[in-house]
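A.B. asks: Everything below, folded, please.
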Amino acid sequence: MAPSSSPSAPPPGSSAPRSVHLGVSGELARILPDEHGSGHVLQIGGHIQSHVDLARPGHIRYEYLRRMANVLDVLAPPGEPIDVLHLGAGALTLPRYVQTTRPGSAQTVVDIDRELVSFVTAELPLPEGTVLTSLVADARDAAPCLAGRDFDAVVLDIDAGADTAPHRAGRGFYTDLLGLLSPAGVLLVNIGDETGLHLLADQARELEAACLDARLTGVWTLADATMLERLSYGNAVLAAGGLLGGRLSADGRTWEGAVVESRELTARLTAAGPHPAAVLDPAGTAGLVRRIGLA
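C.D. replies: Sure thing, here's the model as predicted:
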């Protein structure tokens, strides 16, 4: 018998968590109380995927998401709404943060599993006033459908490890995503990697090539400083877009439209943590890629 696509309620008197079978991935998604603190966790296929604290939606536990949030914080003046595309739903941790810090922001989330967003929002309601559009699609298929939109931020947080589907990584996909940005927008990509960080280096090269296609300055890297120093496993964020240095002029001679000066941006994002924090501008990212290649 095919698994049900609707949330399953626990038996009367049971404290078992609610769950739903995800139709495309075939995994079981469950929401459980956080055993190590306040809030709840989303578990998919037996692995904890997200953390949400309904009482403190501005609190972000996972470091890579906190680093992404720090970039969103400098996109516009405090409290000003922004337009964000989230590729990968999870427990909607980042959309909750955006609504809390920038009420009235227009947000779009894309996930391949039809059941996930409705399950999460039913069990862990979004902050009041959240404007969220949910699209059921593969992230690569959704990108062309969204062409013509100007997002202030595009967040790619799908299959963050070495098993990432090839069509959801690489130069072509990144070029599509950069094309969805407003002139001062930013693309944020979560990369989860093993010791050696060869996937991180590979995707940084791919994103750099896409930046050249889009006439953008290059790739920034945000991560734990110790992780980059030791080339140890963990999650890093690659970032690119007009916010991070502007676009090359039509004559190919000057850079235009930088929102925040590079040194100022580096200082702000480094100070924001989590610590120890490393924030590499395009030159620093290129140096990291070379060092990984020589290791």
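A.B. asks: can we go C-alpha only for contacts and neighbour counts from here?
C.D. replies: OK.
A.B. asks: can you map out the strands along the stretch 51-200 of the chain?
C.D. replies: Remark: strands assigned in the stretch 51-200 of the chain by DSSP state E, counting those that start in this stretch are 83-87, 106-111, 131-136, 151-156, 181-193.
A.B. asks: Reformat those strands as TSV; add distance to residue 293.
C.D. replies: Listed next are those as TSV, based on distance: least, Cα to Cα, whole Å:
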stretch	distance to residue 293
strand 83-87	29
strand 106-111	34
strand 131-136	38
strand 151-156	25
strand 181-193	15
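A.B. asks: One more, so I can put them side by side:
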Amino acid sequence: MTGLSSKPVVDGTPRPHSLGTWTATLLVFGSSAAVLVVEIVALRLLAPYLGLTLETSTLVIGIALTAIAAGSWLGGRIADQVDPSRLIGPALGLSGAVVALTPAVLRSTAEWAPELLLLIASLTILLPGALLAAVTPIVTKLRLTSLAETGTVVGRLSGVGTFGAIVGTILTGFVLISRLPVSAILLGLGTLLVAGSALVELRTRKWRGTATLTLVVVGAGLATTVAPGACDTETRYHCARVVADPDRSTGRTLVLDGVRHSYVDTDDPTYLEFAYVRAIAAVVDSAFPSGEPLSAHHVGGGGLTFPRYLAATRPGTRSLVSEIDSGVVHIDHSRLGLSPRSGIDVRVEDGRLGLRRLDDAGHDLVVGDAFGGVSVPWHLTTVEAMADVRRVLDDDGLYVANLIDHGNLAFARAEVATLGAVFEHVALLGEPADIGLDPTATSKGGNFVVLASDRPVDLRATQEALDARETGWKIATGADLTSWIGDARRLTDDYAPVDQLLQPYSPRSTR
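C.D. replies: Just a heads-up that it's a prediction; the model follows:
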């Protein structure tokens, strides 16, 4: 049986229409795949405004599951009360229109009414998700021609729907996002859903809304081109922009998901705009003889500001960088002036896996500056990860890392406690109020730099270097640092709730 046929019988009761096997399979497979496409792409759309954290992912997954549950339940109930053949076209068409409108609506809301973003985001996932989830029970109703085959029909279509969800997940994560902007993915999906609605309408002639929805999709495409918040480039992991500095002709800021990740002066790599980078430079310059080449490994690359600084100030330095996002590496070369002759070797790899590939005791310096949004990926924060850092450092080696935290600084305290479990000497650099050295001032949080080593570091020279670079930062160590850490629990591979500990001030803050 193919297509739509008339007058099937369920225990002798005539029914107006039924679906052929292949038509039913295609509808269930496609609608289930579409739900997962919407879910995954929604995470990418929200990341510039809410951050790409465990909480954001959990929220989106929860909303998507709610939509699937509600759509399945309501779709089944309505299919028992209304001719099911009249429901498929509207479900596909309306969901397609909402999906196509989602990029423009979400980005406009985030810019002009951010207090409504969670509500609007929820609706843009709930509505199409529920409509698409309703397709399976509707199709199941149309396929049931006899109670004797109920188990077979329900089981087959349930399996097809699950397989469609798997294909939608894999296709989006491994193919679509790496090749297409998220707005193009959603516009294309919306177009396919409305086209599917039109094909169903041609067969059933029960609904006449496809023309209107086609106009909505066209309008959504036009709206997306003028909506705020567009990216210069959508990489595998980020919405990326390069912003020129109006006060410095060669200055460029790399913005990833709305966060200023790196500042690069393409003509002068010794110019360091961000305070935390100047602090890292102060630590390294005071810990090693001036001009001495180093063997350095960088966990996280971004705009490669500090590797460029080392190449300029310490000729002969070998810098190996683990940067997970190939799109960011491409921007470094195409937009931020990275020369192939810079002496900087960038590997597209996860930072933890990159550490594992390094030889023991082969580096003078390891720099930790990897972020997803404003959060250090949890697997780079643990005792086990720090033990790997310690393994690749020589006896006089130094680990320096950039951290961000706000509020009660629970994550920063836990990370410093973790480093204390691995290294003999640990110190924390930051604003005096933030690191407990000025009890009369209120802590605001922000960037911190933590240094760790098995050899003592000349902290007086480090403080002089911080002052020379006009950071305004101080150094906490010893009893002051112990008091600041308090009862913070060490992070391990078995326990590292980084997203819950972290209290970001704003997803648009400066790394």
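A.B. asks: where does the TM-score land?
C.D. replies: Overlay of the two chains. TM-score (TM-score structural alignment, normalised by the length of the first structure): 0.79; 261 aligned residues with a Cα RMSD of 2.8 Å.
A.B. asks: Format the strands of the stretch 51-200 of the first structure as JSON lines; extra columns: mean neighbour count and distance to residue 17 of the first structure.
C.D. replies: Formatted as JSON lines, the strands of the stretch 51-200 of the first structure follow (neighbours: other Cα atoms under 10 Å; distance: least, Cα to Cα, whole Å):
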{"stretch": "strand 83-87", "mean neighbour count": "24", "distance to residue 17 of the first structure": "26"}
{"stretch": "strand 106-111", "mean neighbour count": "21", "distance to residue 17 of the first structure": "22"}
{"stretch": "strand 131-136", "mean neighbour count": "15", "distance to residue 17 of the first structure": "24"}
{"stretch": "strand 151-156", "mean neighbour count": "24", "distance to residue 17 of the first structure": "28"}
{"stretch": "strand 181-193", "mean neighbour count": "24", "distance to residue 17 of the first structure": "28"}
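A.B. asks: Looking at the ones you listed, which is nearest to residue 122 of the first structure?
C.D. replies: Closest approach to residue 122 of the first structure among the strands of the stretch 51-200 of the first structure (Cα to Cα): strand 131-136, 13.8 Å.
A.B. asks: related to what we said a few turns ago, for residue 290 of the first structure, find the nearest of the strands of the stretch 51-200 of the first structure.
C.D. replies: strand 181-193 (16.7 Å).
A.B. asks: about what we covered before: do you know which of the strands of the stretch 51-200 of the first structure lies nearest residue 208 of the first structure?
C.D. replies: Checking the strands of the stretch 51-200 of the first structure against residue 208 of the first structure by Cα to Cα gives strand 181-193 as the closest, at 12.1 Å.
A.B. asks: The closest one vs the second structure - mean distance after superposition?
C.D. replies: Strand 181-193 of the first structure differs from its equivalent in the second structure by a mean of 0.9 Å after superposition (mean Cα distance after the TM-score superposition for the first structure).
A.B. asks: What span of the second structure is that strand aligned with?
C.D. replies: Aligning strand 181-193 of the first structure against the second structure (TM-score structural alignment) gives residues 393-405.
A.B. asks: which residue packs closest to the aligned residue in the second structure for residue 33 of the first structure, ignoring adjacent ones?
C.D. replies: Alignment note (TM-score structural alignment): residue 33 of the first structure maps to residue 244 of the second structure. Leaving out its chain neighbours, the residue that sits closest to residue 244 of the second structure by Cα to Cα, 6 or more residues apart in numbering is residue 252, at 4.7 Å.
A.B. asks: Now do the same contact list for the one you found.
C.D. replies: 242-245, 263-266, 336 (Cα atoms under 8 Å, 6 or more residues apart in numbering).
A.B. asks: Tell me the one of those nearest residue 415 of the second structure?
C.D. replies: Nearest to residue 415 of the second structure out of these is residue 263 (Cα to Cα; 25.4 Å).
A.B. asks: how distant is stretch 187-196 of the first structure from the center of its chain?
C.D. replies: 11 Å (Cα atoms, centre = their mean, to the nearest Å).
A.B. asks: So what touches stretch 306-324 of the second structure?
C.D. replies: Here stretch 306-324 of the second structure makes contact (Cα under 8 Å, 6+ apart) with 269-270, 277, 281, 290-302, 329, 342-351, 354.
A.B. asks: matching residues in the first structure for it?
C.D. replies: Using TM-score structural alignment, stretch 306-324 of the second structure corresponds to residues 94-112 of the first structure.
A.B. asks: could you show me where the helices are in the stretch 201-350 of the second structure, in order?
C.D. replies: For the stretch 201-350 of the second structure, helices defined by DSSP state H, counting those that start in this stretch occupy the ranges 210-226, 275-287, 305-313, 326-334.
A.B. asks: And residue 295 of the second structure, what's its match in the first structure?
C.D. replies: If you follow residue 295 of the second structure across to the first structure using TM-score structural alignment, you land on residue 83.
A.B. asks: any idea how far residue 135 of the first structure is from its match?
C.D. replies: Distance of residue 83 of the first structure to residue 135 of the first structure, computed by Cα to Cα, to the nearest Å: 15 Å.
A.B. asks: Please apply the same query to residue 18 of the first structure.
C.D. replies: Using Cα to Cα, we find residue 18 of the first structure at a distance of 23 Å from residue 135 of the first structure.
A.B. asks: again, but for residue 190 of the first structure
C.D. replies: Distance from residue 190 of the first structure to residue 135 of the first structure, counting by Cα to Cα: 20 Å.
A.B. asks: got it, and residue 38 of the first structure?
C.D. replies: Per Cα to Cα, residue 38 of the first structure is found 30 Å from residue 135 of the first structure.
A.B. asks: likewise residue 270 of the first structure?
C.D. replies: Distance, residue 270 of the first structure to residue 135 of the first structure, by Cα to Cα: 34 Å.
A.B. asks: now do residue 232 of the first structure
C.D. replies: As judged by Cα to Cα, residue 232 of the first structure and residue 135 of the first structure stand 35 Å apart.
A.B. asks: And residue 152 of the first structure, by the same measure?
C.D. replies: Here residue 152 of the first structure is placed at a distance of 18 Å from residue 135 of the first structure (Cα to Cα).
A.B. asks: what do you get for residue 179 of the first structure?
C.D. replies: Taking Cα to Cα, one finds residue 179 of the first structure at 19 Å from residue 135 of the first structure.
A.B. asks: now swap in residue 115 of the first structure and tell me
C.D. replies: Counting by Cα to Cα, the gap from residue 115 of the first structure to residue 135 of the first structure is 11 Å.
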